[in-house]
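Colleague: quick one, structure for this:
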Amino acid sequence: MTARARLFRAPMTIASLVLVCLFGILAVVAPILWGEEALTARPTELLQGPSAEHLLGTDNLGRDLLLRTLVATRLSLGLAVLATLLAAVAGVLVGGLPAVLGGRVQRTFGAVINTWLAFPVLLLAMLVAILLGAGTTTAVLALVLTMTPSFARLAQTLASRVGGSEYLAAARMLGVSRRRQFTRYVLPNIAEPVIVNVTISIGGGLLALSSLSFLGVGVQPPDYDWGRLLKDGFAQVYNSPTAVIGPAVAVVLAGVAFGALGESLAGHLRGQDHGHTGGRRGPAPGPGPGSGPDGGQPSTPDTLLEVDGLSVAFPGEHGWVRPVRDVSLTIRAGEIVGVAGESGSGKSVTMMAIAQLSAPGAEVAARTLRFGDEDLTLLRGRALRGALTGVGVVFQDSLTALNPAMRVGAQLAEVPRTQRGVARRQANRDAVAALDAVAIPDPARRAGQFPHELSGGMRQRALIAMSQIGRPSLIIADEPTTALDVTVARRVMRLLRRECDRTGAAVLVSSHDIAVLGELCQRVLVMYAGRVVEDVPVDALRDPARLAHPYTRALVAALPDLDSDRDAPLATIPGEPPDPADPAPGCGFAARCALATDRCRAEVPELTGHRHGGRVACWHPQDREVVRS
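Modeller: Predicted structure coming up:
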């Protein structure tokens, strides 16, 4: 049985849904059937008790109390629904819109929401009533003002997750407008919880509006809602207790019905989300060796990406944490370069910084950050997004990198529509062709499916198709095979290389597995403690004796192969990577290196040329013939 079928077979869901539908029907038909009769005064039937003709008796004008209760359903529910919807719209705008407007706006709106929530609800409502005077409009406005901050806090929490997602980062990189980011990426992904909260809040809004009318600041005669009926009936409650039974029971039943229905929907969503885990964010470009204090390779006429002195810092509990320090890299047109290293080495942070996709709060500094003919450090806004259209990104977790609320084909079509202004129909055809190019079977059908309907391998292929559809000159692949099994991972890597050979795009791909990079790349950059410690041609990986840095040798030695002795323990690297928040002076690898000396623990080595054709940053390279530049 599906989750949806279980939802609509649950007793609480059935009972609450029946009650909500019943109240909805009454709101529509009661004023039509009994509206005139409920307003007709009968001087000969004043303040009568319950009878066969008047089941709840009559009021001080002889009007039937039951009919008035039924007719009041429209105004009572209508005002509650209207106020809740207005509060939800305002709350979603206040809480959700900042997710696409930047960190500073998010912090400002967050402070506004916190201050707003600090005001007592009843006090705020009474203040509005005093300023504007009693009436229906006042009651609705007071309720909107008191409900908006709770919706804003919910939207803020939900939108912050979307704001940190890879698919929204990719949309920003493509140059998708903020309006479209909000309507196509943020809203669809926060809609369900907001709708559930609206359902629950209608019951609370109904009670609040009835309370305001009961206090005399809400609905005014000759109009009446359940709260007004309670106020009128309270004056005769001791002589005719049934005068308050009708509206009181209606308020309670309607409130319970909407609340129970909302709780059922919320439970259904929690059941759907149980066991779901999101991937971490991690996109962007990060190149090969470059010029500068790190001693990277100098740029050449065919240099596509040049990075000089890149550092990234995040605010921490005890000051700034710098996971990337003074990195200088280059990558040439058409070149395939790998980036290897343990978790925390700075691979993904470096690439995100180059692609201008660093997390909010990050401080990124570089002497040069040049892509093609543009220095990205000098560009802002539309000019920066335009320069980055030549970069395609393949994210690590395909399930979180694709917008779960959009069909796969529609997401691919965003690229030609945004970057080249292609018409919708042609963009959709381009999307299908891109899926076909990466060997996804039945691409037209797959383009119409949502990401969760595709296997992990297909989703990763779809990401490769998305990175290629914009005809980029550089593709960034951040650990694209992490979530895949070995067989699928090899296929994805071969596909990536085939597509890049076909289009001539340069590639920068990171991975923990240096062996995988050895099959795909022309050279590999090894990162440790936020720095590039070796730039090595891929053929040197097949002959560990040619590797110069102890860390690179340790990484290669830790990879078992078919010739490994199964009776011997697996090779490991002793110790742990350094904490970026508490860096030690000198070489970052000194604490784990058997060759370390006092100089290693005091001075940071620079990248220098090595006879294997690459570069190494080590005071004691294991192959001593180092070319000093």
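Colleague: can we go C-alpha only for contacts and neighbour counts from here?
Modeller: Will do.
Colleague: how about M458, what does it touch?
Modeller: Under the criterion of C-alpha atoms under 8 Å, 6 or more residues apart in numbering, the contact partners of M458 comprise I440.
Colleague: next up, for comparison:
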Amino acid sequence: MSLPRRYLRSPMAWTTAVMLASLLVLALAAPLLWGTAADRPDPFAVLQGPSTAHPFGTDNLGRDVLARVLTATRPSLLLALAATLLGATGGILLGAATAVVGHRARRLLTALINLLLAFPALLVAMFLAVVFGAGAAGAVLALAVAGVPGFARLAQTLSAAVAGTDHLAAARVLGLRRHRLLWRHVLPNTAEPLLLATTTAAGTALVALAGLSFLGLGVQPPDYDWGQLLNQGLDRIYADPLPALAPGLAVLYAAVTFQLLGEVLAGGVARRTPAPRTPAPPPAPRGSPRPKAGGGPAEEGLVLQVEDLTVELPTPGGLIRPVRDVSLALRPGEIVGLVGESGSGKSLTALAIADLLPERARVTRRTLRLLGADLATLTPKQRDRHLATGLATVFQNPASALNPSLRISTQLTEAVRAHRGASRAQALSEAADALRKVGLPPELLRSRPHQLSGGQRQRVMIAAGLMLRPGLIIADEPTTALDVTVQRQITRLLSDIRRETSAAVLFISHDVALVGEFCDRVLVMYAGAVVESLPADRLAGGARHPYTRALVASVPDLAADRDRPLPTVRGTPPDPLKPAPGCPFEPRCPRRRDHCAEQAPPLEDLDADHRVACWNPVPVEVLAS
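Modeller: Alright, predicted model coming up:
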């Protein structure tokens, strides 16, 4: 749905549009229609209460209060908008300049902004209004200066994200002057949230300006605005409240209008990319099994059983399916490798199993059982507890997975204390044992993550997973950021853990050689689907899918000819926004046929331990040669 159409269907947007239009009409037409009545004194109607001729009464000169309130719309709005624009301009330029000036100037500007923020804005406005002198100009300047720090801090925060971008660095290399960097690179990338903040600040400035006029520091007679009219009617508040309430209601009405305008604009920006409709799933290829209604039958002795797992994610370009009909099973003590290029869906598959996908992601599956329990039949609280105690996840980057502000002891013991009710002493004892199992001294319990090396942090992550004795360990590329020696230590550690605890391990990696050596079975993923499943000892010489063969061939060895370029998988993965009807690997496949572009191949059995999704797999005699 387009943005204007969405606004047309929003009751808040309609209400805001009507209120804003009424203010604009009054600001333009009220001085023409009621300006004469607002300024004409009537000695015979002094201080009258509400009547048919004067719905809100008259003031001490007999002037109609309602006409004066309506006529004051223009000066009240113009002065508030002027103060807002001046404050926003100064604050935005001050805050955004921190992204283009040098280090020393940036520190000085940051210190200045922090100093200005230390003083309450309203008190600053009152003080400056006295310094500048009572009157409309002094009040506007006072409010503008008081609003500068808030805009400066917002602009500084937004500009900090732009300061580290490659395009700004490239512009610096090109020698652009600072004012061009500011106008061409910084401000355009921060304009949207700053505009929303300015809209909301206009309502606040209107109230503040009325307050200054009410105190006698703003608009001075014979001119008037809503704040001065409120002051004039205050003396009669107990006898005739309407002359005092009328300007107060006008201030409230205008302030709410600007606040609602900011809310509507912010909501429209947040929902600019609507969640696309879920298209109908493509028809299943001939020969592929139809998914059954409800969960599939449970198999005995499985730690994890997943059937037909699909993940859908909304994106600005439409709905994508980065994981499609993935099925896998792990037995106790088994290590299964999940390999494929970046973006093939390996990590999303693991996150879907662990229920860690973002809220907008949609997960469907025919079966998902962990340690014999069907997760679909559990309540959310039961599912969370079952996943927390039965599954452990070792992430790729332990530096971001560990809380830098907490000691290792706290991070290792909190799960045991939360799920098993262990005492602090017992939890610390178990944490020390877990560190010993991963080859770390218990003294590290007193350390924080930044005091450990990368390999030690990864071992701590594994130790944290062992605290609840899980049946399944999902290791999502746990060795990617480590050197070869530490990689060997981590894989040996996982092998020892599975022998000691009989835990199954789902090992995700893009390192084909490591997976072939470390795992028992290997699942190869491409474009979100499993294209081959085979024993790990057949990976190097017995893979039948052309994609798997290309991955194996791209692994360098010591016997490779150094004068020739390293082999690679030619081409690029398919665009997930434009899925083709046939085999996703067909454009890159050296064995493609016409039929490959028409229909996706199902995952079929070659033998009891080997499955492949290919219409034209590599023949056995070719492998033997």
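Colleague: past the helix or strand A105 of the second structure falls within, which element shows up next along the chain?
Modeller: Secondary structure from DSSP states H and E places A105 of the second structure in helix 103-117. Later in the chain than helix 103-117 of the second structure, the nearest helix or strand by DSSP H and E is helix 121-132.
Colleague: what is that following helix packed up against?
Modeller: Applying 3 or more C-alpha pairs under 8 Å, 6 or more residues apart in numbering; DSSP states H and E, we find helix 121-132 of the second structure packed against helix 136-163.
Colleague: pull out the buried residues from the helix it packs on.
Modeller: Using 16 or more other C-alpha atoms under 10 Å as the test for burial, helix 136-163 of the second structure gives 136-160, 162-163.
Colleague: ok, stretch 573-591 of the first structure next?
Modeller: By 16+ other C-alpha under 10 Å, the buried positions in stretch 573-591 of the first structure come out as 577-578, 580-581, 586-591.
Colleague: and of those residues, the nearest to G609 of the first structure?
Modeller: When those are ranked by distance to G609 of the first structure (C-alpha to C-alpha), C587 comes first, at 17.6 Å.
Colleague: let me see the contact set for that closest one.
Modeller: Contact criterion C-alpha under 8 Å, 6+ apart gives 600-605, 618 as the residues in contact with C587 of the first structure.
Colleague: wait, R531 of the first structure touches R322, no?
Modeller: No. Taking contact to mean C-alpha atoms under 8 Å, the distance of 10.8 Å between R531 of the first structure and R322 leaves them out of contact.
Colleague: of these two, which one has the most company?
Modeller: Neighbours per residue, other C-alpha atoms under 10 Å: of R531 of the first structure and R322, the larger number sits with R531, 27 against 23.
Colleague: measure the most centrally placed residue in the first structure to L168 of the first structure for me?
Modeller: Nearest to the mean C-alpha position of the first structure, counting by C-alpha atoms, centre = their mean, stands V162 at 1.7 Å. As defined by C-alpha to C-alpha, to the nearest Å, V162 of the first structure lies at a distance of 7 Å from L168 of the first structure.
Colleague: next, give me the two most distant ones among the buried residues of stretch 573-591 of the first structure.
Modeller: Counting by C-alpha to C-alpha, the most remote pair of those is A581 and A590, 17.0 Å apart.
Colleague: tell me how many other residues surround A170 of the second structure.
Modeller: A170 of the second structure is surrounded by 11 other residues when neighbours are defined as other C-alpha under 10 Å.
Colleague: off-centre distance for the strand or helix carrying it?
Modeller: Taking DSSP H and E as the criterion, the element that holds A170 of the second structure is helix 166-173. Shown here is helix 166-173 of the second structure, whose average C-alpha point lies 26 Å from the average C-alpha point of the whole chain (C-alpha atoms, centre = their mean, to the nearest Å).
Colleague: for it, packing partners?
Modeller: Secondary structure elements in contact with helix 166-173 of the second structure, counted by 3+ C-alpha pairs under 8 Å, 6+ apart, are helix 178-181.
Colleague: name the residues of the helix it packs on that are buried.
Modeller: 178, 181.
Colleague: just stretch 16-23 of the second structure next, same as before
Modeller: When burial is assessed from 16+ other C-alpha under 10 Å, stretch 16-23 of the second structure yields the following buried residues: 16-17, 19-20, 23.
Colleague: just stretch 358-368 of the second structure next, same as before
Modeller: Counting neighbours by 16+ other C-alpha under 10 Å, one finds that the buried residues in stretch 358-368 of the second structure are 363, 365-368.
Colleague: the equivalent of G582 of the second structure over in the first structure and P293 of the first structure: what is the separation?
Modeller: When the first structure is aligned by TM-score structural alignment, the residue opposite G582 of the second structure is G586. When distances are taken as C-alpha to C-alpha, G586 of the first structure and P293 of the first structure turn out to be 15 Å apart.
Colleague: got it, and G346 of the first structure?
Modeller: 18 Å.
Colleague: skip the chain neighbours and tell me the closest residue to G588 of the first structure.
Modeller: Nearest non-adjacent residue to G588 of the first structure, counting by C-alpha to C-alpha, 6 or more residues apart in numbering: A529, 5.7 Å away.
Colleague: corresponding residues in the first structure for stretch 171-187 of the second structure?
Modeller: Counting by TM-score structural alignment, stretch 171-187 of the second structure sits on no residues of the first structure.
Colleague: same deal with stretch 266-275 of the second structure?
Modeller: Using TM-score structural alignment, stretch 266-275 of the second structure finds no match anywhere in the first structure.
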